[in-house]
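Novice: Here is a sequence with its predicted model. Questions after.
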Amino acid sequence: MWSYIALLFALTAVAEATEPAKHVVCYQGTWSVYRPKEGKFGVEDIDPFLCTHLVYAFLGIQESGDLRVIDPYLDLEDNGGLGNIQKFNALKLKNPTLKTLLAVGGWNEGSKRFSIVANDPEKRSRFVEQVVQFLQRHGFDGLDLDWEYPGQRHNLTGNNDRENYITFLKELRAGLNPFGYILSAAVGSAEFSASISYDIPTISQYLDIINVMAYDLHGPWDESVAINAPLYAGANDTTERAQQLNVDAVIRYWLDAGAPPEKLLLGVPFYGRTFTLASAEGHMPGADHIGRGIAGPYSREPGVLGYNELCELFQREQWTTGWEAVQQVPFAYKDRQWLGYENTNSLVLKAQYAMEHKLGGIMIWSLESDDFHGSCGGESYPLLRNINRVLFGRDNPTGLAAEVQPAATPRSRVGVEDYCHDTDGYVRDSHNCSKFYYCSAGSTFQFACPTGLSFDYNTNSCNYVDLVKC
């Protein structure tokens, strides 16, 4: 068994090592903190060792080019706010290899304001300046641009979104580079859509990470029931457009169009889509439906069930489950309710696909939809852990558990002191809250938090001073 000092040296080496070859980029929809009961998901529910990058979703954009804080009370600590962003970035104090990104945009933000800003040099400059200042102030490692989608949705006459998007990324890249910030983007997936929005070889020059949203390929907007993110085309996909609506077609298009595979991340959904069948007898993919199906008790959106919601539903009710062998995804039905979803088997296949095609890794939408409590009879975060097992050969990128992470770099080894007495574990200095000790087998190891941080007994790690009772 390693001694504690040997373990510390090994952990320090991990922190200083190069970033893992594969990424696991995890979005958190921050509004999930308002969900009821067991669906409530806050920063304290995030395991910072299961993702290489955590993405805070979302901030908005003003027509002026200013950043828009959508939920100031939640996001900021000003005026008695909850300081969620501060807590989010404090997760890096537990896992020194973790990167955090700020996402701006999203589906609800629309496209109009992005189009207006991207079309105006002064507004672009203002946005870049505001982004850099916000990242610096709050301790993020980069920006994730979620414009959904250039040249589509709220398209403005006279604005060349496709070209302006390139200029926007180029100027963001120039503004972020001096600080070493990451620039990523969430992008549309299927060829008939992505070809409108993106000059793929050119945007790839400016992006560090390209998160391809290879989900919502099917849903209640279709004429018949189909699965959210099939790996391959199915028997019912007879038209050219339909044959583009699967993960394999999406990734092949992006690669053939010039995206570097090491920058391309396969986006996977941690949720399924529900339908109400036209008839209880028609329950195979391709059956007729009359619209959206049931909502989940936590997400409360008709037509959508997070994995945590559906796995609990399967425990309470008798659903019939099936496996679409060609498309390699599961489905389920009960009476006139029909669900196409993801499980550990289908996500393992998608992670293996990413490995086989030498992609940069997997992007996840989103953390709060995994079984983060482990309520369905197994481990917590079963979807995320199984993705990690494929990409890294273990259930997290570093192979280290939260319990054994050092809170700071050891300064020196000292003799047995009054701090430890007969105690094992962490003890804070009684005169200096930024100094603490680890007591083990009669020896005392001294640590010091970085400037501006204090040791927090609640997390056994260094934390922002105003979050620590000293």
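Specialist: Thanks, I have the structure now.
Novice: all contacts plus neighbour counts: C-alpha atoms, from now on.
Specialist: Fine.
Novice: List the buried residues of the helix or strand in which Ser195 is found.
Specialist: Secondary structure from DSSP states H and E places Ser195 in helix 191-197. By neighbour count on 16 or more other CA atoms under 10 Å, the buried set for helix 191-197 is 191, 194-195, 197.
Novice: From Arg413, how far out is Phe447?
Specialist: 9 Å (CA to CA, to the nearest Å).
Novice: neighbour count winner among those two?
Specialist: Phe447 (22 against 14; other CA atoms under 10 Å).
Novice: Could you look up the SS state of the more buried one?
Specialist: At Phe447 the chain is in strand, as set by DSSP: H, G, I helix; E, B strand; the rest coil.
Novice: Helix, strand, or coil at Lys123?
Specialist: Going by three-state DSSP: Lys123 is helix.
Novice: for comparison:
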Amino acid sequence: MEYRYLSSKPRINTFFYPIIGFILLTIGSIEAGKRNKSTALRRVCYFSTWFQQLSPQDIDPHCCTHIIVAFAGMVDNKITTGQPHDDFLKLEKLYQQVIKLKQQNPKLKVLLAVGGWDYGTAGFTAMLATRNTRKVFIQSAIKYLRGRGFDGIDLDFLYPGARGSPPDDKQRLTMLTKEMKQLFKRDSKKGKKPSLLLVVSVSATKTFIDKGYEVKELSKNCDFLILMTYDMNGVWNKRTAHHASLFSADKTDVKWAAEYWVSKGAIKRKLVIGLPTYGRTYTLIGGHTLGSPISGPGRPGSITNETGFISYPEVCELLRQDGQRFWIDDQKVPYATLGNQWVGYDDPQSVTEKSLWLKTNGFGGASIWTLNMDDVNGTCTGTKMPLTNAVKHILECKKNKCDITPPVPTGAPTRQPVGGISLASSSLSRLPACPCSNIGNLLFADPCDCSMYYHCSYGNPYHKPCDGGLRWRDEKKWCDFDSIANCTINEAVCNNIVADRRPKCFKPSPSLPEEKSAHYSKLGPGAPACPCYNTGKLLFGDPCDCSMYYHCAHGVPYHKQCNNGLQWREEKMWCDYDFLANCTVSENAMCSDKSTNGTKDCIKR
């Protein structure tokens, strides 16, 4: 039999084209859904059973994607309800009340944490010792979790290879997670149910990381890891230091810890960043700034009743008692003082900063320790659970649609910031109608210094100098020659200015990292005309580089750089996170090579 083909390609009847197209679109939609699901940011919230400031019935079932109930223990390598001193019947009731939240939100996952600081390491070391002891634990975990309706387990072994744990526990923990993953899959297949989730809480301190974890293997075996990025500083420093700063210079910060885990092989999307709802307190010997000497931990709070430690509502109470709030701009966290008491803590502004950072940098989500220590009654700002809700808002919001306006505690005036240039209010009345309260006015004069001006960003004024000996020209909102600027000092206002000559404006709004204009360079003489004259714009983006922008002064464009990896956001005329900035390089702009003075030509758009 002879076969003849008119073409080397098989032919398909055109009747099937619409059907094939529909099938491909359907498959594409399913795959896109899977990708979106897999990349959704986790909002992991701990519920502590011993800190009864929050009832499970009062938890918003949609506030978190995962709730972890802490802590269970072990006896004879088997999971037990709570720990020896606990009321088991009461704990079982609490477990069921939390699990019941899944009826209101079927997507919610509820896990059980085993271990914790007080539990120590001996129980884990005994359980990890042999393959048989590990198998006993895993089988007991499956039975315990399935029997009560939990969706997984969080291993809080603090810490492998330390606090009495032998060095071999590092490898044995990896073995445990590998074996748990295998048996969890077998259980899932047998029972035709989703697999139990496997989570491990891990240290953010280099010594504990190096001694305790085979990072790459652990990351591979677990559904996700919770990085405990808090308590990174403490009384052992013998000086004040924030325990959970986003950035720092000494490897005791969120950014360093997260990046160190990634450098050792952790999968970014499996790394969940820990955020505390408590502060660490110190008793001062002298001074009140970062690095001031201390005599020991701070006084107990009225709720937590523990030295060196207070919950967020207790911080707010300190501020209402005439405490002073300070913002550490280069660390993106606040601290507060009252008398000889000093507390480093997180508030809606700092958790917003951290949430934006982890979202921008591709990490797997945030973990709140704990729901119970957030402002459960709304006494700080009038909003219940302000820290948890600030995290939820940032992690849920879509690109370019994040309204970043977290509340500030009442009775909490912010003093002169430390380590940065952002300003915020310490008085609500001394300088009425401060222009930042109207976000449309982005630039305004320093009433006491003609060589300086303020740039509003997210409601906060940033203090900046005029370049090249120019003076502020308020009518044009730019720096100009002295003879043209016609700038005068406002004596009436300056009488009410603090010693550093910065105005006391208005109740502060939180701000994102602000560009600090570290790079100034005037365009070369051969540059073509820029929009400084013909559009009236004072600030405009570099069409060839999203990390750069131009500032017009006396009709001359100055090339400036956004700091901290931010990008220019044209609609707001400030630097912002990339997913908010939505900046693209203009395809029509004739972007030239860099000139000898280190800038690109300014191109008329």
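Specialist: Okay, I see it. Computed from a predicted model, the values in this text were never measured in an experiment.
Novice: Most widely separated two among the buried residues of helix 191-197 of the first structure?
Specialist: Within those, Glu191 and Ser197 form the most distant pair, 9.9 Å apart (CA to CA).
Novice: coming back round to it: return the member of the buried residues of helix 191-197 of the first structure nearest to Ala332 of the first structure.
Specialist: Glu191 (28.8 Å).
Novice: Looking for the alignment partner of that closest one in the second structure.
Specialist: In the second structure, Glu191 of the first structure lines up with Lys206, judged by TM-score structural alignment.
Novice: Leaving out chain neighbours, which residue sits closest to that match?
Specialist: In this structure, Lys206 of the second structure finds its nearest non-sequential neighbour in Ala257, 7.7 Å apart by CA to CA, 6 or more residues apart in numbering.
Novice: how about the one you found, what's its match in the first structure?
Specialist: So Ala257 of the second structure corresponds to Val250, using TM-score structural alignment.
Novice: follow-up on the earlier one: could you redo the buried residues of helix 191-197 of the first structure as JSON lines and give each row distance to Val390 of the first structure?
Specialist: As requested, the buried residues of helix 191-197 of the first structure are exported to JSON lines (distance: CA to CA, whole Å):
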{"residue": "Glu191", "distance to Val390 of the first structure": "28"}
{"residue": "Ala194", "distance to Val390 of the first structure": "28"}
{"residue": "Ser195", "distance to Val390 of the first structure": "31"}
{"residue": "Ser197", "distance to Val390 of the first structure": "32"}
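Novice: Out of these, the closest to Ser279 of the first structure would be?
Specialist: Nearest to Ser279 of the first structure among these, with distances taken as CA to CA, is Glu191, at 33.2 Å.
Novice: Contacts only, for the closest one.
Specialist: 244, 250, 253 (CA atoms under 8 Å, 6 or more residues apart in numbering).
Novice: Among those, name the ones in helices.
Specialist: Under the assignment DSSP state H, those contribute 250, 253 to helices.
Novice: what about burial for the contacts of Glu191 of the first structure, which qualify?
Specialist: Members of these classed as buried by 16+ other CA under 10 Å are 244, 250, 253.
Novice: Just send those back as a markdown table, with distance to Leu266 of the first structure too.
Specialist: Listed next are those as a markdown table, based on distance: CA to CA, whole Å:
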| residue | distance to Leu266 of the first structure |
| --- | --- |
| Gln244 | 15 |
| Val250 | 9 |
| Tyr253 | 13 |
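Novice: of these, closest to Asn108 of the first structure?
Specialist: Among these, and counting by CA to CA, the member closest to Asn108 of the first structure is Val250, at 23.3 Å.
Novice: List the residues that contact that closest one.
Specialist: Here Val250 of the first structure is in contact with 189-191, 214, 244 (CA under 8 Å, 6+ apart).
Novice: Having no further points to raise, I will conclude here.
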